[in-house]
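K.L.:
here is the input, now give the coordinates:
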Amino acid sequence: MIINKFFKSNQFVFDLFLEGKIASLYTSKVSNALTKKTIHTINSFGITPIKRVFIAKDIPEYLNIKLNNQNTLKARKVNQYKGYLVNLLNYATVEDYLKENLSRRNRKNLFSKQRKLERNHKITNKVYFGNIDKSSFESIFNSFYDLLKKRFQEKKAHNRYLASWESLKTLAYKSILEKDASLHIIFDNGTPITITLNFHRSDVVFSHIQTYDTNYTSYNMGDISMLNHLKWCFENGISIFDLAIGKSDYKDKWCNYEYDFFYHIHYNNKSVISKIIAKIVFWELKILKSLRDRNIIGNLINFDKILYLIKKC
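P.N.:
Presented below is the predicted three-dimensional model:
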């Protein structure tokens, strides 16, 4: 069932958070329903007239968006994935958030691992936001690539970002200088052991890619990195730290808000063929969602692991 793959589409969440762009099917005004703040965007590309179907993928439920008035166009909406975020609006400090959302046992374990890491290694933390020299950036991004590649080789899974690394690197450097992105790094004696690339829109930080050196697995580096992130969010007036698509024990532990990602299937209401295709795509996506919910797709059938094996052959 791959009918939806044959039609033009875009990934709304990446266009918005990585580049501040939005398809001309929507008005340029986007607001955050959780914080009531506006996310400034530009209408980046026109995709009309639609003769058959256009699919806007991965639209976070907590964003308010509006369709442009186009009489011939209609949209069917279907939810596909769960998203997870940290909502800091009702907390004054990181300590308040930890007390309410992590168990006493988890908090004790977190600080114990952090102390052990700092006792056994020469640990420093750095956030690049608004300023980074080119040579440092190149060195960090080379380490980023190596750590990410190693991590997914160990998982025996395909990672889509590695294939387009150079274009991501170009975007990240420009965005960091413009304060539209940040690099959060934990170093051991000057060597990166945890790296996270985030993108920023208004009071939302969107966690795009993170990885760590698996030699440090025993320290629960993801938890230590998250603690550093939350401290930085409070210091910089960030309300939402969005960890995006995908359920995991890590997100269950740290996130306090769950939401849906929607697909919008745009079609020409004056075309019978367009309406039929839109209906077929709608039901295909409903079936795929059902298979994911039953862990048939993602567990029994894991496309990233299948792609890894295919590319290795």
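
K.L.:
contacts, neighbours, all on C-alpha from now
P.N.:
Noted.

K.L.:
quick one: the strands in this protein?
P.N.:
8-11, 21-23, 29-32, 38-40, 42-45, 53-60, 63-64, 73-87, 123-128, 181-188, 191-201, 204-212, 240-245, 257-268 (DSSP state E).

K.L.:
burial of residue 81, as a residue count?
P.N.:
Residue 81: 20 surrounding residues under other Cα atoms under 10 Å.

K.L.:
for the comparison step, fold the sequence that follows:
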Amino acid sequence: MSKKNKIPIFPVLFRTPEINHLYESIEYFGTSIKNKTNSECAKNNIFTFRLVPEYFKLNLRDTSFKSKIIPQYNWGYSILLNDSDSIEGYMQRQFNSKKRNILTRYVKRLELCFNIKYNMFYGEMPPADYDFIMQSLYDMIIARFEERNETHKNLYEWQTLAEDTYEKILNKEASLFVIYNEDEPIEISLNYHYDKVLFSYISSFKIDYSKFGLGHVEIYKQIEWCANNGYKLFEMGVGGMDYKRRWSNNIYRYNYHLTYNGASLLTSYKARISGTKLKLKEYLKSKKINEILPLINNYLTPKRKNSSNIVASEIRPIDGLDLKGFKELSLLNNDSFLLKKHVYSFLYTTITHSNDIKIYKNNSENLFIVKSAAQYQKITLNV
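P.N.:
Below is the predicted model of the structure:
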């Protein structure tokens, strides 16, 4: 009796017993990776590998096995680097001067406004740092998706990720890329590694810093890391978000690989039925049938209301500013914490370092002022 095995390629990236058993080697962009394991797998099983990027070629070991490739209605986005590439070289090829200036401005502005550090944890990482970073990533995801009134698609597997990823980092099968402001993580990306492919699986950032385009900064810095370490691909995976399209020079389609024992008539027949079902599924997906239920659920889900209404005035010159009735606050004060997003937006717009501003509050009017040496902005908090 045949057994169906449905196995996603991402995030395991070909590191499964089934892949090693079935395929002698895997090829991509002129590179061939030999699989070491050559043990037997169940002859009557039907293996369905989904989300296999079309640029990967999987070479079977056993000539009695067959593999049907069924296109999926999913597109992937990645950055293909040259052997002697650099971040500057890639951006020169990918973007015109205007777009290059916009993207590099995010990096420069972030570093001008804060004391920024970058760290790639790969091969080694103190356990306490791991626990702290993973908890920080989880908190960022929750906060960001609550703001969007959505649920992150990977939260169902979070416990497994938290338990399994540390060992993968030590084995250089995974990494955590972190952007810090001082010692505060403000953007984190959980990555998986396969040969010279870096796959950004889950990333998020602190919503207070949204003005600074941290998603673009993360991509910029991870491409830089890939180029410096001889990587061929920076993978951003499935989903055609605008920022992925903007950065990608290698847009591809995903495939199912339906692999089975072609010497067995019964298994071949069942594989044919499985293939027909997968084709029907992808046809319905192409007609957007799969989007109907999420739209209904989104419509029926009660929308969260903002707990506060914050209004920021335009930024003005410091001349004539009267601080009578105001008291100075720390940015870490509970009241000013609600204003961080507006304070950081002020830093971005005025190109001011966070050490060079002051925050004041007028209790009677619930009015805040953030000021630099030359400019200020009034912020009203209506709870």
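
K.L.:
go through the strands of structure 1 and name the closest to residue 310 of structure 1.
P.N.:
Of all the strands of structure 1, it is strand 204-212 that lies closest to residue 310 of structure 1, at 23.5 Å by Cα to Cα.

K.L.:
that older thread, just send the strands of structure 1 back as CSV, with distance to residue 277 of structure 1 too.
P.N.:
Output for these, formatted as CSV (distance: least, Cα to Cα, whole Å):
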stretch, distance to residue 277 of structure 1
strand 8-11, 13
strand 21-23, 21
strand 29-32, 29
strand 38-40, 33
strand 42-45, 23
strand 53-60, 7
strand 63-64, 27
strand 73-87, 11
strand 123-128, 46
strand 181-188, 38
strand 191-201, 35
strand 204-212, 32
strand 240-245, 27
strand 257-268, 8
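
K.L.:
tell me which of these lies nearest to residue 161 of structure 1.
P.N.:
Nearest to residue 161 of structure 1, of the strands of structure 1 and by Cα to Cα, is strand 204-212 at 8.7 Å.

K.L.:
so where is the closest one in structure 2?
P.N.:
Mapping strand 204-212 of structure 1 onto structure 2 (TM-score structural alignment) gives residues 197-205.

K.L.:
is residue 269 of structure 1 in contact with residue 75, as I believe?
P.N.:
No - counting by Cα atoms under 8 Å, residue 269 of structure 1 stays clear of residue 75, with 9.1 Å between them.

K.L.:
distance of the aligned partner of residue 271 of structure 2 in structure 1 from residue 66 of structure 1?
P.N.:
Per TM-score structural alignment, the equivalent position to residue 271 of structure 2 in structure 1 is residue 278. Distance, residue 278 of structure 1 to residue 66 of structure 1, using Cα to Cα, to the nearest Å: 20 Å.

K.L.:
neighbour count: these two, which is higher?
P.N.:
When residue 278 of structure 1 and residue 66 are compared for neighbours, residue 278 comes out ahead with 26 against 13, by other Cα under 10 Å.

K.L.:
for structure 2, what spans make up the helices?
P.N.:
Taking DSSP state H as the criterion, structure 2 carries its helices at 17-22, 87-94, 97-113, 127-147, 158-170, 214-228, 242-247, 265-286, 292-300, 334-337, 340-350.

K.L.:
in structure 1, what stretch matches the shortest one?
P.N.:
Think helix 334-337 of structure 2. Going by TM-score structural alignment: helix 334-337 of structure 2 matches no residues.

K.L.:
give me the buried positions along that helix.
P.N.:
Residues of helix 334-337 of structure 2 classed as buried under the neighbour-count rule (16 or more other Cα atoms under 10 Å) are residue 336.

K.L.:
please apply the same query to the first one.
P.N.:
By neighbour count with 16+ other Cα under 10 Å, helix 17-22 of structure 2 contains the buried residues 18-22.

K.L.:
and for the last one?
P.N.:
The neighbour-count criterion (16+ other Cα under 10 Å) identifies 340-348, 350 as the buried residues of helix 340-350 of structure 2.

K.L.:
and it, how far out from the chain's middle?
P.N.:
Remark: helix 340-350 of structure 2 is offset 24 Å from the chain centroid, using Cα atoms, centre = their mean, to the nearest Å.

K.L.:
quick one: distance of stretch 90-100 of structure 1 to the chain centre.
P.N.:
With Cα atoms, centre = their mean as the basis, the mean position of stretch 90-100 of structure 1 lies at 23 Å from the chain mean.

K.L.:
quick revisit: okay, the helices of structure 2 in TSV with distance to residue 50 of structure 2 next?
P.N.:
As requested, the helices of structure 2 are exported to TSV (distance: least, Cα to Cα, whole Å):
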stretch	distance to residue 50 of structure 2
helix 17-22	12
helix 87-94	30
helix 97-113	33
helix 127-147	26
helix 158-170	20
helix 214-228	25
helix 242-247	21
helix 265-286	10
helix 292-300	22
helix 334-337	44
helix 340-350	40
